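Asker: my questions concern the predicted model and sequence given below.
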Amino acid sequence: MDGFKDYFIAEFVDEYVSGLITRREALRKLAAVTGSVAVAASLLAACTPAQPPAQPTPAGPSPAPTTAPTPQPGVTVPPDDPAIEAAGVTFPAEDGATILAYLSRPRGAGPFPAVMVCHENRGLVEHIKDVTRRLAKAGYVGLAPDLLSREGGTDRLDSAQVPGILGNVPPTRFVQDFQAAFKYLQAQPFVRRDRIGMVGFCFGGGVTWRVATKLPELRAAVVFYGPNPPLEDVPGIQAPVLAIYAERDNFVNPGIPAIENAMRQNGKVFERVVYPNTDHAFHNDTGPRYNAEAARDAWSRTLAWFERYLI
């Protein structure tokens, strides 16, 4: 595929069939991506959604907690953690646009290795900011650009608009914004300019693949269930790539053999991990498909990959 439109269509149809979103929600999302309610309706016409789980019988009042409450979903490392610094930043894109981003770093002068983070199709939300803070806690500078910066930024958009916008933007724009992010990081005195990697999730995994094909200076990449890049661009990849997949991911997994063959045939450093009994987006602890055990293991593998190739 030339862009991410087909990927988003497959993802939203899958969410509808799996019973994660209503028909109304699916129509709204698909219409935003395709630009047509009629096309959206035709995509759902042959689909039979799963039955939603039965609602539990209301229980009585819960007893008062005797221990501290668990952290808010999506916040594993709070912004005020004393071991890190985290804040919004901006940097210029190649076309002169101002890119909004969120940067987290360990306290201290550094320099530290850095990891660029690409968000999912929901934009730069709190979960992705938290991923940068997790990286900072582990000793890396984490930078997550908002790929909706030219549209005003994720926070200023209706969440239902976001996939439609991203699905209709040429992928080259995303790649160029990460090339600009790379240059921004290289200019920071607290960053090791020759030790910069990248991680992306879902749509962001697909962007990570594409950035790796066009940014030979990238030192390591981790792709969480991302769609393949154009296979003819694989020879341009210089970074070792760890690709993480979910066993029940019906719209990304069919591409695994092709990318695995392309990486092997071109002599690239590549490792593939498929987590059993998991679904697409299992790493996102704010989503309905979150799998805590798989997410913890995948994150440990991610940090080990960066330790191997960025430290």
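Answerer: Received, thanks. Since the structure is predicted, the reported quantities are computational estimates derived from the model, not experimental observations. Numbering: from 1, shown residues only.
Asker: can we go C-alpha only for contacts and neighbour counts from here?
Answerer: OK.
Asker: ok, Arg219 touching Pro240?
Answerer: Yes - in this structure Arg219 lies within contact range of Pro240 using CA atoms under 8 Å: 7.1 Å.
Asker: shared neighbours of the two, anything?
Answerer: Common contact partners of Arg219 and Pro240 (CA atoms under 8 Å, 6 or more residues apart in numbering): Tyr309.
Asker: show me where the stretch 101-250 of the chain has helices.
Answerer: With helices called from DSSP state H, counting those that start in this stretch, the stretch 101-250 of the chain shows them at 126-137, 162-167, 171-186, 203-214.
Asker: most tightly packed of those?
Answerer: helix 203-214 (a mean of 26; mean count of other CA atoms under 10 Å).
Asker: for Ala239, see how far away Val191 is.
Answerer: Going from Val191 to Ala239 by CA to CA, to the nearest Å gives 18 Å.
Asker: check the gap between Ser104 and Gly197 for me.
Answerer: Ser104 is 15 Å from Gly197, by CA to CA.
Asker: another structure for you, compare them:
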Amino acid sequence: MTDQKIDDRVYALYDDYCHGKIDRREFLNRARAITVGGVSALAMAQAMLPDYAAAETVSFNDERITPRYVTYPSPGGTSGEMRGYLVQPSGDGPFPAVLVIHENRGLNPYIADVARRAAVEGFLALAPDGLSPIGGYPGNDDEGRAMQRTLEQPKLRQDMLNGARFLKDHELSTGKLGATGFCWGGATTNFLAVTMGTDLSAGVPFYGRAPDSAQVGRIQAAMLIHFAEDDERVNATWPDYETALKANEVDHEAHFYPGTRHGFHNDSTPRYDEAAAALAWSRTMDHFREHLA
């Protein structure tokens, strides 16, 4: 089912479902009650659910990369230890490094694929699994979302910060670090930017909520910020963020992608916008090449 065939009301319900406001049963039940042309919108809702197998872009056995899981210390985090998906480009390195931060459901196949995409472009990529201290991504987003809600946010963000430090100092890293993330991961990319100072050279949040304006002056990274056009909650945080970025003379660039919705880069659901996702990714890779060289 294509994006054009899905009713806007179903998209609104899916947004609530993705952000944990309703569970899957409630999402499907509410969609069932919506009629479009006299027909229930349940099929539209079912089409919104992710299909990760169909969306894989770079295979885990692609000859251009070497992926593996690693563990590393994470003091102050959920358990003191973290697990992540490390993907090395072909060659001996060292390589500029990019942290890839998941959404609000752990390290699902889409995020692992994004890490592989970054490695194909020549970056040492690490995608931490914030759920690893409590068993790891469980194999489906519903349980992953529920698991992530049980974690203390300060400790979870500390786990991501420790992942960034681990990657920056990795023997295969040049020491030049970038970070990108999606939704919760976009907000966490902003968190890393205000927290890491000069240790982060470039940040690329995708539709992530802005940091506290009072902290924006701490940002030393060059920021490339991606927004969906139809994303009211996230976009409402932009005006104050933009004002603070300008006031503090932070190197930044922002793009709003016409006709897109929150999650437009995720190619496992109908929210995916192929043209916008390709353009945003191209800009992201160019940004990292410029600032991590």
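Answerer: Nice, thanks for sending it over. None of these values were measured; they are calculated from a predicted model.
Asker: where does the TM-score land?
Answerer: Remark: TM-score between the superposed chains equals 0.82 [TM-score structural alignment, normalised by the length of structure 2]; 270 aligned residues with a CA RMSD of 3.2 Å.
Asker: so who does the equivalent of Asp240 of structure 2 over in structure 1 touch?
Answerer: Superposed on structure 1 with TM-score structural alignment, Asp240 of structure 2 falls opposite Ala258. Contacts for Ala258 of structure 1 (CA under 8 Å, 6+ apart) come out as Leu231.
Asker: wait, a strand at Ala258 of structure 1?
Answerer: No - the assignment for Ala258 of structure 1 (DSSP: H, G, I helix; E, B strand; the rest coil) gives helix, which keeps it out of a strand.
Asker: now the longest strand that structure 1 contains, how far from the centre of its chain.
Answerer: Longest strand in structure 1 by number of residues (criterion: DSSP state E): strand 191-201. Offset of strand 191-201 of structure 1 from its chain centre (CA atoms, centre = their mean, to the nearest Å): 15 Å.
Asker: contacting residues around Gly19 of structure 1?
Answerer: Per CA under 8 Å, 6+ apart, neighbours of Gly19 of structure 1: 49-52.
Asker: please name the nearest non-neighbouring residue to the residue most central in space within structure 2.
Answerer: Nearest to the mean C-alpha position of structure 2, by CA atoms, centre = their mean, lies Phe182 at 2.2 Å. Excluding its sequence neighbours, the residue lying closest to Phe182 of structure 2 (CA to CA, 6 or more residues apart in numbering) is Phe206, at 4.8 Å.
Asker: what lines up with that neighbour in structure 1?
Answerer: Under TM-score structural alignment, Phe206 of structure 2 pairs with Phe224 in structure 1.
Asker: and what of Arg116 of structure 2?
Answerer: Checking TM-score structural alignment: Arg116 of structure 2 goes with Arg133.
Asker: wait, isn't that match in contact with Ala87?
Answerer: No - checked against CA under 8 Å, the pair Arg133 of structure 1 and Ala87 is beyond contact range at 10.0 Å.
Asker: returning to that earlier point: quick one: which of the helices of the stretch 101-250 of structure 1 is nearest Ile99 of structure 1?
Answerer: helix 171-186 (7.6 Å; CA to CA).
Asker: overlap in contacts, Arg133 and Ala87 of structure 1.
Answerer: Joint contacts of Arg133 of structure 1 and Ala87 (CA under 8 Å, 6+ apart) are Ser104.
Asker: just the buried ones out of the contacts of Gly19 of structure 1, please.
Answerer: Burial by neighbour count, judged by 16 or more other CA atoms under 10 Å, picks out Pro49 from the contacts of Gly19 of structure 1.
Asker: can I get the contacts of Gly19 of structure 1 in CSV with distance to Val75 of structure 1?
Answerer: Below are these laid out as CSV (distance: CA to CA, whole Å):
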residue, distance to Val75 of structure 1
Pro49, 31
Ala50, 30
Gln51, 31
Pro52, 28
